Structures are given as C-alpha cells and as structure tokens.
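Asks: Compute the structure for the input listed below.
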Amino acid sequence: MRFGTFIPQGWRLDLVDIEPADQWRVMATVAGRADEGPWESLWVYDHFHTVPVATEQATHEAWTLMAAFAASTRRIRLGQMCTCMAYRNPAYLAKVAATVDIISGGRTEMGIGAGWYEHEWKAYGYGFPPISERLGMLREGVDIMSQAWATGRASLDGKYYQVKDAIVQPTPLQANGVPLWIAGGGEKVTLKIAAQYAQYTNFTGTLEEFDHKSEVLRGHCEAIGRDFSTITRSSNFNTIVGATEADALERLAAVKERMLPHVGEERANDIERQYLDSPGFGAVEQVIERLAERERRGLGYAIHYFPEAAYDTTGIQLFEREVIGALA
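Replies: Sure thing, here's the model as predicted:
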C-alpha cells in the first residue's frame, strides 16, 4: 500500500491558536518532516471557508501552497484532495499545474472534483449550480486539461467552457502530463469520467460500499475497453493512532477540546464520532488490521489526515513506524 498525508492548512480548524505569521513555518515544518519520511505524497484541501462551520480562522489557498511546497520540498509528491473544477478556468488551472510541476521537478498530482461546499461557493460568487451542471463542468474541464498537457494547446466549444487554441507552454515535465485523481464516488457520472481519464480514483465508505463502487468503476472501464487494473483506487482517512486504544482516546479528547470553542458542543461531538468511526482511529494493531483488509479488497493508496499535525507529531511518528512499516 502507498501512503499520503495531509498538511494542516486551517480548513479543518487545524491551525487554531497559531498566529498567522507563524502558520507557514508550521505548515512547512510538517511538509519537511513528510518529505524526509516514508510518505509518497502530501496533500491539501481546496477550500476557502472552514468546516464544520465557517469561521474567521485561517484557510490557506491550495494552489498557492502547491507552489510553495514545490519550491521547499525535494522528493515528496504534491496533491490536492481535491481541486474544485469550477473555482478556476480549466485552461488557467492547466497552466498553473504545469508551472508547479516544473518548479517541483515533476512531482505534481491533480486531484479534481465537482465541488460540494455550498456556503463558500455562494460567498465567493460562484453561485451553486445543480450537481448535473457541476459534473458537466468537471467532464469538460478534465478534457481541456488533458489536451493541454498532452499537446500544449487546448480547444473546446463546450456547454460550460469555451477554449479556443489556448497555449499551455511549457507542458508538465511528467511525460504523460500531471496524473489525474478523479475524486468522488458518483456511480453514473463521476466514476465514468474516472474510467475515461483518471490514473487514480478517490472515494470512501464502508467495505461494502468500497466493493460496490469498485465494481461500478470496473464496469465503466469494460464499457470503453480500458484495463481496470490501470486505475489505482485511493481513500482518505481521519487518523488518530495511539500505542493503545486508551492513548488514541486521550489524543482525540485533546483534539475535541481544541475545536470546542470554535464549533460548539454539538459539532464537536459530531467530529468526535467521525473519528471514532474511522478505520484510521485506534491502537496501531487495529488500524493495521483495518487498512490491510481494505488493501485485500483493492485499495492501493491511503491518504491520512492527522488533526494533531500542527501541534504534536508523536502520533504521526508512531503511524510511520508501525503502520507504514507493516503495510508499505
């Protein structure tokens, strides 16, 4: 199994109590640790307002961070989970990603999806079109980016995007362009787009849901004559690991306490339940067993979000040593 890790950027209230002037230093330090460690990739979210509620707390912009990490790391691959297609013109986004790929020496990934966070869509003036339109924008945008990276030019007279001979030079350093991660488990459209364009998918759920969506993806691949095994399936995990389950619970309590003033008791309790239900929560032996079972069912890539990352890296070190050591 391959492993990626999220870098704290504020979206999930994971930089609270850290002064804005110090936040880049914290993010860069976490990224530097990952770069020197066993992780294959680092990831950020593409959002503007915090969750589970919009607050005045910092949320740093994803592609600005991509460029910064491209210049400040040396080995680790750089991704977003996931870029919202409608937040940037796709020809422009293709240009941005190509530039980041060159700065990084060919280490950029493109996680891309249709978007969902209605509050920030409307706040930033994007409206909030129905899911059918957002998925149509995703399909057309992926087409434009794929053209741009393959040929250095892109044209599309689409329903949502009109691009006429847009020049994207230089193209990415990676021979086949920036790898596409199509994020989301929508069975009729998203997974069909993934079958056509993606090198990676990203969807979560129970074991049964993972199996079902995998079979849906297989069916879409067979319908267009693509080898299903050429697509790596990935999932994201909310992760708090301890030497014992009691240790993990103690760590979770500290996370909840830090979030409480910003989200209120009801939301803090919801967050606590989400961690307790996550395959990434518990003693190292429990987490290893759950991830190993998903690997047996075809999960090839696990991306882990550690809410402690900006404050305490001992849990991450334990995960690196024990979990990655057992499964990588």
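
Asks: Every contact and neighbour count from this point should use C-alpha atoms.
Replies: Noted.

Asks: Quick check: next helix or strand after the lengthiest helix in the chain?
Replies: In terms of residue count, the longest helix belonging to the chain (DSSP state H) is helix 245-276. Note on helix 245-276: by DSSP states H and E, the next helix or strand toward the C-terminus is strand 281-283.

Asks: Tell me which residues are up against that following strand.
Replies: Applying Cα atoms under 8 Å, 6 or more residues apart in numbering, the contact partners of strand 281-283 are 238-245, 247-249, 275-276, 287.

Asks: Could you rerun that using 10 Å?
Replies: The contact list for strand 281-283, computed with Cα atoms under 10 Å, 6 or more residues apart in numbering, reads 237-249, 252, 274-276, 287-288, 290, 319.

Asks: Show me which positions of the longest helix of the chain end up buried.
Replies: Buried positions in helix 245-276, judged by neighbour count with 16 or more other Cα atoms under 10 Å: 245, 247-249, 251-252, 255-256, 258-259, 262-263, 267-268, 271-272, 275-276.

Asks: Could you also give me the structure for this next sequence, so I can compare it with the first?
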Amino acid sequence: MKYGFWAPVFGGWLRNVKDEQMPATFDYVKKVAQTAEQNGFSTTLIPELNLNDIKGIASPSLEAWSTAAALAAVTSKLEIMVAVRPVFHNPALTAKTAATIDRLSHGRFLLNVVSAWWKEEARQYGAEFTAHDERYDRTKEFVTIIKGLWRDTPFSFSGKYYHMKDTYLSPKPVQQPGIPLYAGGESEKGRQTIAESCDAYVMHGGSVDEIAGKISEMKERRRKLNQKPFSSFGMAAFVICRDTEAEAEAELARITDVREAAGYAGFKDFVTESQLERKIQLQDYSVSNRGLRPNFIGTAEQIADRILAYERIGIELLLLQFSPQLEEMQRFSEQVIPLVEKKRAENRVSPQA
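Replies: Next up is the predicted model:
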C-alpha cells in the first residue's frame, strides 16, 4: 500500500469548521510535503480549482500547477500529482508544462485528469462549460494530444475541439512513453473514457464492497478493450484517528454538524453536473470528496484493519485527508502505518491479483 495525501491548498477540508489551523499558504504546503516524504508518504495530490470550494469562493486558495512546480523543487522523493481540467487548459501548453515539471522533479510527476463539474467557476474564469458527455469528449481529445506530443515529433491532430499540425515538443518527459495519467469518474461516459485513455483509476471513498465492484468493473472494461491492465487503483479517504473509538466519534460529530456555511456554495453544481453513482447527502459534503465513506474513523487498530481490507481487494494507493493536516498526518505515520505493516506480516496479507 502506498500512502498519499491531498495538498492543503484550500486551507482545510471541512466545510463546517472555519479555521482548521492549516493556512492556504505555500509555506504551510511545503512544510506538510517535506514532513510527509520523511514519514512514509509517497504521493501528494494537488487539486485544481480556481475558486475555494471548501471555505467559500471569497477565501484564498493556491493555484495547482505553480504549486506543483514549487514543490518539485523543494522535495526529493515525493511523487507530485496535479489535477488538470481540459476546459481550462490548452493541451499543447499543458504537455509542455508537464514535461518541464517532470524533468524538474527527475521523473516524479503525475497527472490527475478531471473533466470539471463547477459551472459557476467556469463562468467566472471564462471557460466553456458544456454538457457532461461533451466534457468527456473534450477530455479524450485532450489526452490524445498530450500523449502524442510526449511520444511523437512532430505531432498532428484534428478533432472536434482541437487542431494542430506538425507540432514539436522538446524536451520530452523523463518518464516514457509519457507521464502516468490518473483519473476518476462514476458516470458511464466517464468510466469508458478513463478505460480507453488513462493509466490508473482513482475513486471517491466507498465501502469495501462498493470499491471492489468498481475495481472489477474497470478491469473488465480494460479487458474488453484489449488494453493492458490499469497500473494502479486508488481511493480518497478522510482519516480521524484517536486513542479511543468514543473520541473519534465525537470528532466525527463535530465536523459533520451541518449548518449554513460559505463552503456549500458549490454543492448544487457538484450533485447536478457530475452524474454521481450514489446520491450525496449534505452531511457527506461536509468533508471534501466524500472522504468519510471508507470509515477510517476510530483507533489506530481499527483503521489499520480497514486499510488492509481495502488492500485485499486491490487498492494500492490511498489519497488521504486530515485536519489539522500536519499533526494528524504525523499521528497516522507513527501509529497506523507501522501497525498495517505488522498486521500484514502476521496475516501474510497480499493484494488481490
């Protein structure tokens, strides 16, 4: 199991808690990343939103790509995964920027392809926000172009959304044939596009049975396409680790005390524009990315057992959120990670093939 974390570019993950003691500054993000890579974390995911979806649109947030480049320069081992939303980017410039950061980081760069869901953000930032399936059609062309530019010189393409002829990109990424592409999606169109175009599949939190079903279904899609298996399956989750179960449940109650807050501004767009498999409740939305559903809530012993359950069904990367980030990541690295390794050794747990 690899442990990743979400870079805290929004100043927290809780819509009901105004101040989580994790400011939306690069100094804080850098401290978290440098500490994490020394404490068992392999990967950071930097989400890309131009408005702050957690604390409200008037609150500060960091831009993803400049943050990724800066983190690459101040870390040495950490994989840096940045979200990219085609509606906000030119594919040739994206391919060029990504190749540069991959070289700056000596091959530690990853991309998380996201087809966007926030209509109001697109309006404010001048992006064309089309219907759901059209956004995935654009994504497919976008991915075809960046892969082609990383691979071929020169590269030409003509599609519905993008056109280019005899385009050169040099230098190429360190990683060949290209930078690994992660993506998550729940709609039929989204899952099929990811199966056709991307390298790894990441999911919002869900129960063990739900996640096992998604892994099985995506493996079958790849098989039908005669494509090589996904390189990895990942899952997002929020962690509440405490000395007792009662303490963890009290913290859960505190952070899901639903009330009016600026961070709920994007709720309607999220549930209407995303074509989610399951209806999301306002309480789920209190914590970013439905992170409560894997139930990584309780003592270190309970959380370790649940992590191993996900490992058995094929999850290889956990993308975790904590609040406050630095302190709770430290607790996780000291109490949970060693316990998972101990239990794995004792039980001879091995991931599903």
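
Asks: Quick one: list the elements packing against the longest helix of structure 1.
Replies: When contacts are defined as 3 or more Cα pairs under 10 Å, 6 or more residues apart in numbering; DSSP states H and E, helix 245-276 of structure 1 packs onto strand 232-238, strand 240-242, strand 281-283, helix 284-296, helix 314-318.

Asks: now with 6 Å?
Replies: When contacts are defined as 3 or more Cα pairs under 6 Å, 6 or more residues apart in numbering; DSSP states H and E, helix 245-276 of structure 1 packs onto strand 281-283.

Asks: In structure 2, which residues correspond to the strand it packs on?
Replies: The aligned range for strand 281-283 of structure 1 in structure 2 is 297-299, by TM-score structural alignment.

Asks: Wait, Phe157 of structure 2 touches His163, no?
Replies: Yes. With contact defined as Cα atoms under 6 Å, Phe157 of structure 2 reaches His163; the gap is 5.5 Å.

Asks: mind listing the helices in the stretch 51-200 of structure 2 by residue range?
Replies: Secondary structure of the stretch 51-200 of structure 2 (DSSP state H, counting those that start in this stretch): helices at 64-74, 91-104, 119-124, 132-151, 188-197.

Asks: Mean neighbour count for these - can I get that in TSV?
Replies: Converted to TSV, those look like this (neighbours: other Cα atoms under 10 Å):
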stretch	mean neighbour count
helix 64-74	18
helix 91-104	20
helix 119-124	15
helix 132-151	20
helix 188-197	19
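
Asks: Quick one: closest of the ones you listed to Tyr28 of structure 2.
Replies: helix 64-74 (11.4 Å; Cα to Cα).

Asks: Check the mean deviation of the closest one from structure 1.
Replies: Its aligned residues in structure 1 lie a mean 0.6 Å from helix 64-74 of structure 2 after superposition (mean Cα distance after the TM-score superposition for structure 1).

Asks: Figure out how far that helix is from the centre of its chain.
Replies: Taking Cα atoms, centre = their mean, to the nearest Å, the mean C-alpha location of helix 64-74 of structure 2 is offset from the chain mean by 16 Å.

Asks: so it aligns onto which residues of structure 1?
Replies: Against structure 1, helix 64-74 of structure 2 falls on residues 62-72 (TM-score structural alignment).

Asks: what comes up buried for stretch 74-92 of structure 1?
Replies: 75-87, 90-91.

Asks: residues in contact with that stretch?
Replies: The contact list for stretch 74-92 of structure 1 (Cα atoms under 6 Å, 6 or more residues apart in numbering) reads 35, 40-46, 107-109, 111-115, 138, 141.

Asks: Mind checking what secondary structure the residue positioned nearest the centre of structure 2 has?
Replies: Nearest to the mean C-alpha position of structure 2, counting by Cα atoms, centre = their mean, stands Leu45 at 5.2 Å. Counting by DSSP: H, G, I helix; E, B strand; the rest coil, the backbone at Leu45 of structure 2 sits in strand.

Asks: Which position in structure 1 pairs with it?
Replies: Under the alignment (TM-score structural alignment), Leu45 of structure 2 maps onto Trp43 of structure 1.

Asks: Return the distance of that match relative to Glu285 of structure 1.
Replies: 25 Å (Cα to Cα, to the nearest Å).

Asks: cool, and Leu276 of structure 1?
Replies: Distance from Leu276 of structure 1 to Glu285 of structure 1, counting by Cα to Cα: 15 Å.

Asks: Could you do Glu250 of structure 1 as well?
Replies: Counting by Cα to Cα, the gap from Glu250 of structure 1 to Glu285 of structure 1 is 17 Å.

Asks: Let me know how buried Arg25 of structure 1 is, in neighbour terms.
Replies: Around Arg25 of structure 1 there are 11 other residues, counting by other Cα atoms under 10 Å.
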